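>>> Sharing a model that was predicted from the sequence below.
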Amino acid sequence: MIKLCLQRSLRPAVLLSRSALDPAVTVRKVPIVPHIHSCQMGTRGRNEPREPLNSPKSAKDFIYSLHPKERTCLLMELQSFESIAIAQETLQPTPPTRAQIKYVLFHNSIPFVGFGFLDNAIMIAAGTQIEMSIGITFGISTMAAAALGNLVSDLAGLGLAGYVEALASRLGMQGPDLTPKQADMWQTRVSSHMGKAIGVTIGCILGMFPLFFLSDDDEEEKKKRKAALTAPNA
């Protein structure tokens, strides 16, 4: 996993944690970087889907795509996570409570409501405009116009994803208070995926609001334009 790929960076924190458990272990002092409370791992314009961080290459690509402050924040969180995990190795893991699972679900659903809303709304609006203009001129089908609208929506999503994450973080919701072992349990992962799925579903349904502004007049105008373009050829 990523902690194996960043072993050299995490080694000071691991040694400090082991020295706290075993006084016989001595380590040199390392500088402590102040913890950054507000940092976004998703930068604007660089939220393209990435391959899983299960290899050194993918982890390296992810690290190089971050800003210096983001790398510092990531390193601090990984060091803290590893320290807590080592300190709790001998403890009996307890599954997350029902309240924690609900919070994980809600915490993951909020940003994806925005993603689904923007994706569907932009796709419908762009697809309609493309069909009413380029579609009539070049005679492309409705499905082709919808595909081009989806292209516009995806391109817009690359630039707007960071703003959605920033807006979601301003709601004041902190990350789930889970131990490292609880974060890796299947209950937490299932709740996280369910939250994302529910958020996208709600966002896509809300993003269908442009359909309320489409009327039969648009279809009539489309037919008139198409007839006007085909008339000279006849």
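Yes, it's here.
>>> For the rest of this, base every contact and every neighbour count on C-alpha atoms.
Will do.
>>> where do the helices sit along the chain?
2-5, 7-21, 56-64, 68-87, 98-132, 134-138, 142-169, 180-183, 186-206, 216-230 (DSSP state H).
>>> putting a second one here so we can go through both:
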Amino acid sequence: MLLIPCLRRVLRPSRTLASRLGSGRRSERFHPLAPSLLSCRSSAASPRLYGTHSAKEPVEPLNTVQGARDFVYSLHSKERKSLLQELQRFESMAIAQEEMEVKPPSSAQRRYVFLHSAIPFVGFGFLDNAIMIVAGTQIELSIGVIFGISTMAAAALGNLVSDVAGLGLAGYVEALASRLGLPSPDLNPKQADMWQTRLSSQLGKVIGVTIGCILGMFPLIFFKTEEEEKLEESKN
């Protein structure tokens, strides 16, 4: 159930992607690539929002020639242009700062990274649980009764519906999150690669999707328990 946030970001509006890549702006601020850009082309890998990471970490398909080629070919022409501009700017900044001593991100920057990463995942977790609960319950009450499938089988089919729905709704979740007006954290390339930044980002995603999943349980309020149903049947 927690794998769906990665799958949900496969489809997304190109305008959201272009805005996150900076749309060719020459600002000296670091605009990290969004999770939908880096991770969702890679099916099972965990999304990463910040940093370039060492080549010794074979966890992202993009660190292979074939993975990078597949990713590039999956982009539109405007997306490739924006990506190239941002990569060139990022690499030029990284080269210029190779010999510089850079301080770790401040506590305020880490909090901002945390918040920036958590907000979209609240939406992903909310949709995941809400759709799964509603779909699973309806499947159990309809198909489940006809074919005699178990509750767990109905829940699995509900999760399937949630996964499929998430593919189409992911772009709208990210667009809504971007409308909140939170710009990318003001980090330089060295700070983006530091473990403090990556830890803050991952914690934000974990806590965000946890909050979203808990909020997504709200359909349970409207479902009656077996005891309540039996009580109503006895009254009738």
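That came through, no problem. These numbers come from a predicted model, not from an experiment.
>>> of all the helices of the first structure, which lies closest to residue 37 of the first structure?
helix 68-87 (8.2 Å; Cα to Cα).
>>> can you name the residues of the second structure that the closest one overlays?
Under TM-score structural alignment, helix 68-87 of the first structure corresponds to residues 77-96 of the second structure.
>>> hmm, back to that, of the helices of the first structure, flag the one that's most buried.
Of all the helices of the first structure, helix 98-132 carries the top mean neighbour count, a mean of 21, counting by mean count of other Cα atoms under 10 Å.
>>> Residue 106 of the first structure and residue 112 of the first structure, how far apart?
The gap separating residue 106 of the first structure from residue 112 of the first structure is 10 Å, by Cα to Cα, to the nearest Å.
>>> between the helices of the first structure, which gets nearest to residue 39 of the first structure?
Nearest of the helices of the first structure to residue 39 of the first structure, taken as Cα to Cα: helix 68-87 at 6.3 Å.
>>> Run the angle between the closest one and helix 7-21 for me.
Using axes from the mean of the first three to the mean of the last three Cα atoms, to 10 degrees, the direction of helix 68-87 of the first structure lies 40 degrees away from that of helix 7-21.
>>> so stretch 153-162 of the second structure aligns onto which residues of the first structure?
Stretch 153-162 of the second structure corresponds to residues 144-153 in the first structure, going by TM-score structural alignment.
>>> quick one on the thing from earlier: mean deviation, the match of helix 68-87 of the first structure versus the first structure?
Comparison of stretch 77-96 of the second structure with the first structure after fitting gives an average deviation of 0.9 Å (mean Cα distance after the TM-score superposition for the first structure).
>>> distance between that stretch and the chain's centre?
Centre-to-centre, stretch 77-96 of the second structure and its host chain are 22 Å apart (Cα atoms, centre = their mean, to the nearest Å).
>>> same question, stretch 221-234 of the first structure
What separates the centre of stretch 221-234 of the first structure from the centre of its chain is 45 Å, taken as Cα atoms, centre = their mean.
>>> cool, stretch 147-166 of the second structure as well?
On the basis of Cα atoms, centre = their mean, stretch 147-166 of the second structure sits 22 Å off its chain's mean C-alpha point.
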